[in-house]
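Visitor: Predicted model and sequence follow; I will ask about them next.
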Amino acid sequence: MTRKLFNLKIQGNIYAICIAGAALLNHKTIYSIFKTLEKNYQGTGTYDTVIRHFIDGLKAELRKQLNIEDLATATTIMNLEFIVSGYVDQDVSKPRIESWLVLSGTVQIEGGGQLTKGEFCKWTNIVNGQHTFGGCWIGRAEFISHLVTHTNPQMPPIQGQYELLSLTDAVDYTKFLVDFTCDYQRFAAMVPDCGKPIISATLTPEQYDEQIIK
């Protein structure tokens, strides 16, 4: 019940979920909360309403744990990150991926703004109403960010060509990034908190396939 990568099926649509951050909310694993939300969803079945259902459900559990109504007034800072992948109208040409943060308290963000509503969309592949290719990461993101956003002019960039990747290449790319995180921690002056084997998954409108990569 502590899985970090899993799938949900809501009104015939399959979603892939990846989570990071808090291990428990209101004495429940995040996986079990998502499975409950999968079961009690009532709506039109659109991606936006499903996302809204997930966010509201997680915020409700966070309020119960902190025994508070307004998350912005909480003195205890807790956060949960999750990525949701799905397809619009089950159309393989319309994948939709979003990364969300659900949190308590008031948090300062880059640019001088503040998060006060208990939720924040960190990334989406929908730009001006159009589906774009891209990638996002959560959790121990500093290692991947260090790799893909480097400024060494002697090194070629390692991102920005997602539209040219085959599905196999995309799987290998994600494995490479996770391998880098694990191996970097192995030799770094720190206590490693990421390890192998790596769990990987691919999602199509018809099915969710998960595999363990050693």
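Guide: That came in fine, so what should we check first? Numbers count the residues shown, from 1 in each chain.

Visitor: from here on, contacts and neighbour counts on C-alpha atoms
Guide: OK.

Visitor: where exactly do the strands run in this protein?
Guide: All strands of the chain, identified by DSSP state E, fall at 5-10, 13-21, 24-25, 28-29, 79-87, 95-103, 107-108, 114-115, 119-124, 126-127, 130-131, 198-203, 208-213.

Visitor: The structure to be compared is supplied as follows:
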Amino acid sequence: MVAPLSAWPWENFGIYKYLLYGPLLAKVLYTRILEGSFKDDWCLHILIICVARSSLHQLWSTYVNMLFLTRNRRINQHGYDFKQIDKEWDWDNFILLQALIASMACYIGPPFIENAPLWNAKGFITILSLHVGISEPLYYWVHRCFHKSYLFNQYHSIHHSSPVLHPFTGATATFLEHLALTPVIGLPIIGSCMMGNGSRITIYGYLLVFDFLRCLGHCNVEVVPHQLFETLPSLRYLLYTPT
């Protein structure tokens, strides 16, 4: 029997799951056609962020598979088999989930992105402080909870079942895991905006840097020279790498 909330609600939709982006696209086109402008920035920015995040993962995947660049720096020299590829095929489910949650948030509360300026220096400090002080420890604690016997066997084991790390491995998880981690990831963004320090650059930047580092940690290619950690041992507490 499948554990509750382990399967994704759109698991049987196949490629048609992308139709769930339809209401966001329809809202953007509606305002463009009837009002003559992209007034509904919230929905438009959600779509742009989704495309940017998907492109970031695809670029990392392309880089990892460029053996002429990465062959000598691969940690695990084995290749990716079809079983792993099939298992990680729907790696982008979390992007769709977070887009749907963000779209619902714009009806529950004020549209943060629409009201946010392009740049706010205080917003950068605020979002960094919230990430280091609250989000990162909370993310680690939730992740550790999924390593306990029941949660690991029923939910988290799929994340550790891939024989060779890949950027898509970091994004592959059950519905419950991403449902629990999404508020943790969004907390710095919401917090900085509610304090009046949010900006569009920090919102885009935070999500893309978060994804970038997760892809880096699961790419199976050592990008950071080990000599750097030998020179600065404390750096390992600030930056994690595939090794």
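Guide: Nice, I can see it. Everything numeric in this text was worked out from a predicted model, so none of it was measured.

Visitor: what's the TM-score for these two chains?
Guide: Their TM-score after superposition, calculated using TM-score structural alignment, normalised by the length of the first structure, is reported as 0.26; 98 aligned residues with a C-alpha RMSD of 5.9 Å.

Visitor: Select, out of the strands of the first structure, the one closest to Lys64 of the first structure.
Guide: The minimum distance between Lys64 of the first structure and these falls on strand 24-25, with 8.6 Å, by C-alpha to C-alpha.

Visitor: Which neighbouring elements make contact with that closest one?
Guide: Identification of packing neighbours for strand 24-25 of the first structure by 3 or more C-alpha pairs under 8 Å, 6 or more residues apart in numbering; DSSP states H and E yields helix 47-66.

Visitor: and the angle for the helix it packs on with strand 95-103?
Guide: In terms of direction (axes from the mean of the first three to the mean of the last three C-alpha atoms, to 10 degrees), helix 47-66 of the first structure departs from strand 95-103 by 20 degrees.

Visitor: List just the one of the strands of the first structure that sits closest to Phe187 of the first structure.
Guide: Closest among these, once you apply C-alpha to C-alpha, is strand 198-203, at 18.2 Å.

Visitor: what's that closest one in contact with?
Guide: Strand 198-203 of the first structure is contacted by residues 5, 15-16, 85-86, 171, 175, 178, 208-214 when judged by C-alpha atoms under 8 Å, 6 or more residues apart in numbering.

Visitor: Show me which pair in the residues you listed is furthest apart.
Guide: Across the contacts of strand 198-203 of the first structure, the longest distance by C-alpha to C-alpha is 26.4 Å; it joins Gly86 and Lys214.

Visitor: okay, these two: which has more neighbours?
Guide: Gly86 (24 against 7; other C-alpha atoms under 10 Å).

Visitor: Can you tell me the SS state at Ile190 of the second structure?
Guide: helix (DSSP: H, G, I helix; E, B strand; the rest coil).

Visitor: check contacts around it.
Guide: Shown in contact with Ile190 of the second structure (C-alpha under 8 Å, 6+ apart): Phe112.

Visitor: and the helix ranked longest in the second structure, what other elements does it pack with?
Guide: When the second structure is parsed with DSSP state H, its longest helix is helix 41-64. Applying 3+ C-alpha pairs under 8 Å, 6+ apart, one finds that helix 41-64 of the second structure contacts helix 22-35, helix 67-70, helix 93-108, helix 112-115, helix 167-171, helix 200-217.

Visitor: Return the most buried member of the ones you listed.
Guide: Most buried of those, by mean neighbour count (mean count of other C-alpha atoms under 10 Å): helix 167-171, with a mean of 24.

Visitor: Give me the helices and strands touching that helix, please.
Guide: So helix 167-171 of the second structure, by 3+ C-alpha pairs under 8 Å, 6+ apart, packs with helix 41-64, helix 200-217.

Visitor: following the shortest one, which helix or strand comes up?
Guide: Note on helix 200-217 of the second structure: by DSSP states H and E, the next helix or strand toward the C-terminus is helix 226-231.

Visitor: picking up where we left off before, name only those of the contacts of strand 198-203 of the first structure that count as buried.
Guide: Buried members of the contacts of strand 198-203 of the first structure, scored by 16 or more other C-alpha atoms under 10 Å, are 5, 15-16, 85-86, 175, 178, 208.

Visitor: Export these as a markdown table, with columns for distance to Arg52 of the first structure.
Guide: As requested, those are exported to a markdown table (distance: C-alpha to C-alpha, whole Å):
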| residue | distance to Arg52 of the first structure |
| --- | --- |
| Leu5 | 20 |
| Tyr15 | 14 |
| Ala16 | 16 |
| Ser85 | 14 |
| Gly86 | 14 |
| Lys175 | 30 |
| Val178 | 29 |
| Tyr208 | 22 |
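
Visitor: Among those residues, which one lies nearest to Tyr47 of the first structure?
Guide: Tyr47 of the first structure lies nearest to Gly86 out of these, by C-alpha to C-alpha, at 7.5 Å.

Visitor: correct me, but the closest one touches Ile10?
Guide: No - Gly86 of the first structure lies out of contact with Ile10 (C-alpha atoms under 8 Å); the separation is 10.7 Å.

Visitor: can you list residues touching both of these two?
Guide: Counting by C-alpha under 8 Å, 6+ apart, Gly86 of the first structure and Ile10 have no contacts in common.

Visitor: quick one: Tyr206 of the second structure and Thr126 of the second structure, what's the gap?
Guide: Using C-alpha to C-alpha, to the nearest Å, Tyr206 of the second structure is found at 11 Å from Thr126 of the second structure.

Visitor: oh sorry, the question was meant for Pro183 of the second structure
Guide: Counting by C-alpha to C-alpha, the gap from Pro183 of the second structure to Thr126 of the second structure is 17 Å.

Visitor: Which stretch among the helices and strands packed on helix 41-64 of the second structure approaches Leu228 of the second structure most closely?
Guide: Nearest to Leu228 of the second structure among these is helix 200-217 (16.3 Å), distances taken as C-alpha to C-alpha.
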